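S.K.: below are the sequence and a predicted model for it; my questions follow.
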Amino acid sequence: MSKAFLDLPEADNMTNSGSVAQMSKANEDLQIPRLYIAITALIQGITLAYLYQSVEQQVWPGTNLTWLIALVTFFIGFPSLFLLIASRHDYQGIIKGLLPFSVLISALGAYIGDQQSAFPDLDSTLFVFTLASLIACFKAIMYIKLIVNKQAIHYESLFLASWRNAVIFIVTVIFTSVFFGILHLGAALFDLLGIELFTLLLREEWFWLPSLTFAAAFSIHIFRKIGYLADNISTILQTLLKFLLPLLIFISIGFLLTLPFTGLDNLWKTRSGSFLLLWLITLSLFFVNAIYHKGNDNKPYHFVLHRFILVGVAILPVYSAISLYGILSRVAQYGFTPDRLWALSVWFILSCFVLGYLFGIIRLRDNWLIIQSKVNVVMGLVVLAFVLLVNSPVLNFKAISSYSQMARYYNGDVSIEDLDLRYFSRELGKPGYIAMQQLKSEITDAHPEIVANIDKQYRYVQQSIHRKHNKNIGKHTADITATYWPNEQAFDRDLITYLADDENYNSNRVSEEFRLAIDLNQDNKAEMLTIIDRGGYFQGRIWTKTDTGWNSKMIRLHVPKNRNFQYSLDNTEIQLIEPPYKILNLNGIRIDVNDINAEIPQTEHP
């Protein structure tokens, strides 16, 4: 494409060395004094080190997830955001604006901690909370900075601030990560030399955590000082996006034109059709806003290509409607889950954008960028409100999902035997636990095995938390006591000793273990079976004693959904069922057609 067609900026627009020095000096004079930066980083580092140690030593607030998440959120967020946007002339106003926002984020962290304190799927929950908090922080600091300095809130100023803050944040994370890696490298090198003093110092939380906060604080200071480089980086990225946007619009229009001939069935067969369409809308909006951010004064393309892109923006509501159909179809079949609620939320936000843009195109055509700017400013506040509410009781996706799944059971859409107890215990946190306790009180007499299985699912969660905690603090998990049937005396004593000493057998921790002595082939001699329960996944072995020791073979084991092995073992009479077909033996070649549902191994070909 020619320069005239894309209207790319000239290279001589770059700043010269004299202006660079002046801008660096001016930016440094605007920032708060370095002494204040050092004090802020020191307080932040010491506090985070104490919070880290409280988890290691199991003292408050490390023993209370509600307070722990709230305090960690505050002492990571408030100092970092303050250093990112505060200047000499407005730091007092920034503190007044940031403080209530940081307290609000910390309160939401406390709510998340309370919801997950007893039965957490903590990794995914903290990831969602962290991501939502990052988005909220990036949105909030732009508005706080403009309001404190009594500047007009328009899209161009928000755009410049968002790109600059994003670049500074990313390079600060990279710099701090490299710094952390160097500390670990130093500890390893001193360890090789046998100098334990420096090794222990570099690995001590009281040293490396304050060191990281100092590194992060002064990297923010440095990168703010050369903020013009962040602007140049964003300009380079926007220039690259100018080439990519026409390609993306071409794919978008081409895909839509082929849909009437192919239909939607192929799209739904992927089981990720709505997800892909939402990504297409997201990328289109991101590219368009990265390029068209200066209102009607911005003419990045030739008018022919501009009209082509205009068409691509105008058809985005069609993709929004198709993706909604796909999401609602899954909801109608299987009810709400946190993933589907996230999909609906993302769809709603993206649809507000594309419908606002479509309204601007219909009303103003080529001048639609006037409405685009207004839509972006308003939707920025909507996104900020959403990422805050989604971590609050107002939009608790796990509570909504738990209510939806139980409603399907009460309405008869799913039977008690098919209710996914594992999903409630592993994915729905405290709301799932409350729903299961209510269900237990209703089915205690009618379905005692289901009640036992509910209790067992939550024991799995507790055991998983206990093992993970012990692993983090360097402790070994206590051995799990095996359950014997019919009793321990019937099980071979030599095999008990062998299993206790077998490192391979004990290398993988299990939730429960069952040891059965039962005569399977009716030869008046009991076979020894071991069945291990790995959080709901069962593995079985049959053991035989040879001249060289004990050997084992894997056995097929099928536990139907919502069946409890321990309950069945205690309350059900064991039955031995003859296989309907004899096993065919051809000089060592065995043909067994009894389990027709067993997976047939495939021969690999070169």
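M.R.: Okay, I see it.
S.K.: hey, let's count contacts and neighbours off CA atoms from now on
M.R.: Noted.
S.K.: just the element for the residue nearest to residue 228 when sequence neighbours are not counted, please.
M.R.: Leaving out its chain neighbours, the residue that sits closest to residue 228 by C-alpha to C-alpha, 6 or more residues apart in numbering is residue 23, at 7.6 Å. Assigned by DSSP states H and E, residue 23 belongs to helix 17-30.
S.K.: now do the very next helix or strand once past that helix: distance to the chain's middle.
M.R.: Following helix 17-30 in sequence order, the next helix or strand is helix 34-56 (DSSP H and E). Centroid displacement of helix 34-56 relative to its chain, using C-alpha atoms, centre = their mean, to the nearest Å, is 26 Å.
S.K.: let's bring in a second model and compare:
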Amino acid sequence: MTTDTSAPDQSPWNSRTFIARLMIALVQAAGLYLLIEAAAPPPAWPATVPTLFIPLLMIWSLIPLLALLGVGQLSRRPLLLWLLAATVVVAGLGWYAGWRLPELPAMDDNPHAPPAVIWNYGGLWLRLAIGLFIAHTLVVDAVTEGRWRPSYIRHFDTAWKQGVQAALTGVFVAVFWLTLHLGAGLFELLKITFFRRLIEHDWFALPATTLAMATAIHVTDVQPSLIRGARTLALTLFSWLLPLLVVIVVGFLGSLPFLSLAPLWNTHFSCGLLLATAALLIFLINCCYQDGAAERTTILAKRWAGSVGALALAPLVALAAWALGLRVGQYGWTPQRVDAAIITLGISAYAAGYVIAVLRAPHPSGPHWLRRLETTNHLTAHVALVLLLALLTPLADPARLMVVSQMARLRSGAVGPADLDVVALRFDGARWGRDALMALRQETDSRWSATQTDTLHANASTALIKGSRYQLEGALKHPVTAQDLASRIKVYPAGQSLPEDFLQTYSALKQRQGEGGCAIAGNGPCNAYLISVQTGGPVAVLMEDGYGTVPMFERDGQNAWHQTGTIRDLTWCDRVRDALQRGDATPVPPNRPDLLVAGVRLHIDPDDGACKGSKSVETRIMEPPPPDK
């Protein structure tokens, strides 16, 4: 028999708890609105101070959720003390997340180096949310029963109640917003756009969302029978998947002695797949065991499946650790591999405890089947909190460990200077990656040739001034020589050739843009069309290089090549392509004059479906925007 940890309220809509939850939701919405407004371009204080903005963002998005749950579970004083402790921890971890950001200086050749990105912290939020969920369950149960290790029945009830509440709240908020958007669509049928504009404003969307969450949490909190019924149904349903998964896992493990492990390692995702299988096995075993009451699992097949599955966890985790070790030995640590190592440690704790539970348990048909599983679940909850804290602090920071590993591989000769992953150092290494790149600009080693040293210095310098991973990856691709470039570009009309100075200009331009174009092997198609955009004027070059738009290049008064325009959405029907290949392109004046609006030149394009049988699109030569003043 389970213990009800909720406090039912016979009049939920008139209770002080409901009013308190609504006030918490409004305060949360106000705080998030101010933070979002501060982060909107151009950012204002406190968004300009990562060590302040990130803690505030994490506190305002997470602590009110704890308050929404706790206000119906704990009395005022314990709740305030728990919220204060959680706020201090979240603030400290948020400050560290802001401190580790790579504050790259503006370089001489790139005075507009982009500032550190401080908004993309979904991973941090998720890790903090998981940790707070576990800690909240432990705190609520410990305070309620007045001891460090409460009964397993209470742990089970509290944890699964909060899990079901979270799931139902997410569904409720999603359907709530679906209803709003459907309503906006209905009003738009009548040409009334006010409702659509209203729900798109942050000052409406944020309080609407937080109030919907508070309502969902309150309704599910004051209806314990609803939660218990949904939980029992879900766990009973999922428990029937346990025998199926155990048969699959046993078949997989049983086939390993007769087959080579090479196909498993060659998948490059074996560690993740094995860990996911082990995690699902743990989940289904707990769905079957539930709160340990004998009447929960009377079906012997599911009990046997739980015992066999608990024993199968150990080889699954061992294989995952083996696969991870092989990858680390080959390529060193990365943030993803550090995360996988932490998950492996956590699941290893479960595996060890579950094996002990099986070995110390009586026959699966006995009343105390897998009883020691309860101790394992309680202890591993604390282990999970320790591992999460390690991930979110310098102790096991994935970025720090990755940089240390990659720099050690460089200095040991395991990776050459030209092959060092400066992209990972720049965008995954946080402040340690920045410091490593700044040091690599002067790094020397007697084992390296002059060419290798120069390549390392150039790659490190390039990495420090690029604002996106895409730009850096494009800039690090080595361009082919002018002779190779000339041989890879097909020039039309046939028999013509491109000037060597144009090839050099085109290659340098694409490298600066981080694209490469035809200067990178494998890109294409690479076709050049020599045309004249003015009757009797100099020749211009249209470059079809596989990027959708076709840039046009012309010589200036100093005989230097420059990109002067772009043809967008070119209709590549056979007639147009054949004419361009013959050089049959005649300059004509525009059908409509251009419009100059607030300093912006607008082109009026006629609706011309010249290519029959193909999609009609607008084709135009766009003048590049004027240079910034």
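M.R.: In hand now; what should we look at? Computed from a prediction, not measured in an experiment: that's the story for all the values here.
S.K.: now the TM-score, please.
M.R.: The TM-score (TM-score structural alignment, normalised by the length of structure 1) is 0.72; 485 aligned residues with a C-alpha RMSD of 3.5 Å.
S.K.: okay, now the residue nearest to residue 228 of structure 1: neighbour count?
M.R.: 17 (other C-alpha atoms under 10 Å).
S.K.: measure it to residue 268 of structure 1 for me?
M.R.: 54 Å (C-alpha to C-alpha, to the nearest Å).
S.K.: now do residue 328 of structure 1
M.R.: Taken as C-alpha to C-alpha, the span from residue 328 of structure 1 to residue 268 of structure 1 is 12 Å.
S.K.: secondary structure class for residue 530 of structure 2?
M.R.: On the three-state scheme (DSSP: H, G, I helix; E, B strand; the rest coil), residue 530 of structure 2 is labelled strand.
S.K.: now which residue in structure 2 aligns to residue 350 of structure 1?
M.R.: Aligning on TM-score structural alignment places residue 350 of structure 1 opposite residue 347 in structure 2.
S.K.: which strands or helices does the helix or strand where its match lies pack on?
M.R.: Applying DSSP H and E as the criterion places residue 347 of structure 2 in helix 335-360. Under the contact definition 3 or more C-alpha pairs under 8 Å, 6 or more residues apart in numbering; DSSP states H and E, helix 335-360 of structure 2 sits against helix 270-289, helix 300-331, helix 373-391, helix 398-412.
S.K.: nearest to residue 256 of structure 2, out of these?
M.R.: Closest to residue 256 of structure 2 of those, according to C-alpha to C-alpha: helix 300-331, at 10.7 Å.
S.K.: now the angle from the host helix or strand of residue 186 of structure 1 to helix 273-291?
M.R.: Using DSSP H and E, residue 186 of structure 1 maps to helix 155-193. Here the directions of helix 155-193 of structure 1 and helix 273-291 differ by 110 degrees (axes from the mean of the first three to the mean of the last three C-alpha atoms, to 10 degrees).
S.K.: quick one: helix 155-193 of structure 1 to structure 2 mean distance?
M.R.: In the superposition against structure 2, helix 155-193 of structure 1 averages 3.2 Å from its aligned positions (mean C-alpha distance after the TM-score superposition for structure 1).
S.K.: list the buried residues for the following helix or strand past that helix?
M.R.: As assigned by DSSP H and E, the chain's next helix or strand after helix 155-193 of structure 1 is helix 196-203. Applying a neighbour-count criterion of 16 or more other C-alpha atoms under 10 Å, one finds 198-199, 202-203 buried in helix 196-203 of structure 1.
S.K.: then stretch 316-327 of structure 1?
M.R.: 316-317, 319-320, 323-324, 326-327.
S.K.: what comes into contact with it?
M.R.: With C-alpha atoms under 8 Å, 6 or more residues apart in numbering as the contact definition, stretch 316-327 of structure 1 has outside contacts at 268, 273-275, 277-278, 281, 340, 343-344, 347, 350-351, 354-355, 358.
S.K.: just the closest of these to residue 452 of structure 1, please.
M.R.: residue 340 (29.8 Å).
S.K.: and the residue mapped onto the closest one from structure 2, how far from residue 344 of structure 2?
M.R.: When structure 2 is aligned by TM-score structural alignment, residue 340 of structure 1 is paired with residue 337. Noted for residue 337 of structure 2: a distance of 10 Å to residue 344 of structure 2, by C-alpha to C-alpha.
S.K.: show me which of those two is the more surrounded one.
M.R.: The neighbour count for residue 337 of structure 2 versus residue 344, taken as other C-alpha under 10 Å, is higher for residue 344 (23 against 20).
S.K.: residues contacting residue 375 of structure 1?
M.R.: 353, 356-357 are the contacts of residue 375 of structure 1 under C-alpha under 8 Å, 6+ apart.
S.K.: please spell out which residues along stretch 24-43 of structure 1 are buried.
M.R.: By 16+ other C-alpha under 10 Å, the buried positions in stretch 24-43 of structure 1 come out as 24, 27-28, 31-32, 37-38, 40-42.
S.K.: same check on stretch 328-345 of structure 1?
M.R.: Of the residues in stretch 328-345 of structure 1, 335-338, 340-341, 343-344 count as buried by neighbour count, 16+ other C-alpha under 10 Å.
S.K.: same check, this time on stretch 383-393 of structure 1
M.R.: Those would be 383-384, 386-388, 390-392, for stretch 383-393 of structure 1 by 16+ other C-alpha under 10 Å.
S.K.: would you reformat the residues you listed as JSON lines and include distance to residue 521 of structure 1?
M.R.: Listed next are the buried residues of stretch 383-393 of structure 1 as JSON lines, based on distance: C-alpha to C-alpha, whole Å:
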{"residue": "383", "distance to residue 521 of structure 1": "67"}
{"residue": "384", "distance to residue 521 of structure 1": "68"}
{"residue": "386", "distance to residue 521 of structure 1": "64"}
{"residue": "387", "distance to residue 521 of structure 1": "62"}
{"residue": "388", "distance to residue 521 of structure 1": "63"}
{"residue": "390", "distance to residue 521 of structure 1": "59"}
{"residue": "391", "distance to residue 521 of structure 1": "58"}
{"residue": "392", "distance to residue 521 of structure 1": "59"}
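S.K.: closest one of the residues you listed to residue 137 of structure 1?
M.R.: residue 384 (8.4 Å).
S.K.: residues in structure 1 matched by stretch 20-29 of structure 2, start to end?
M.R.: Mapping stretch 20-29 of structure 2 onto structure 1 (TM-score structural alignment) gives residues 36-45.
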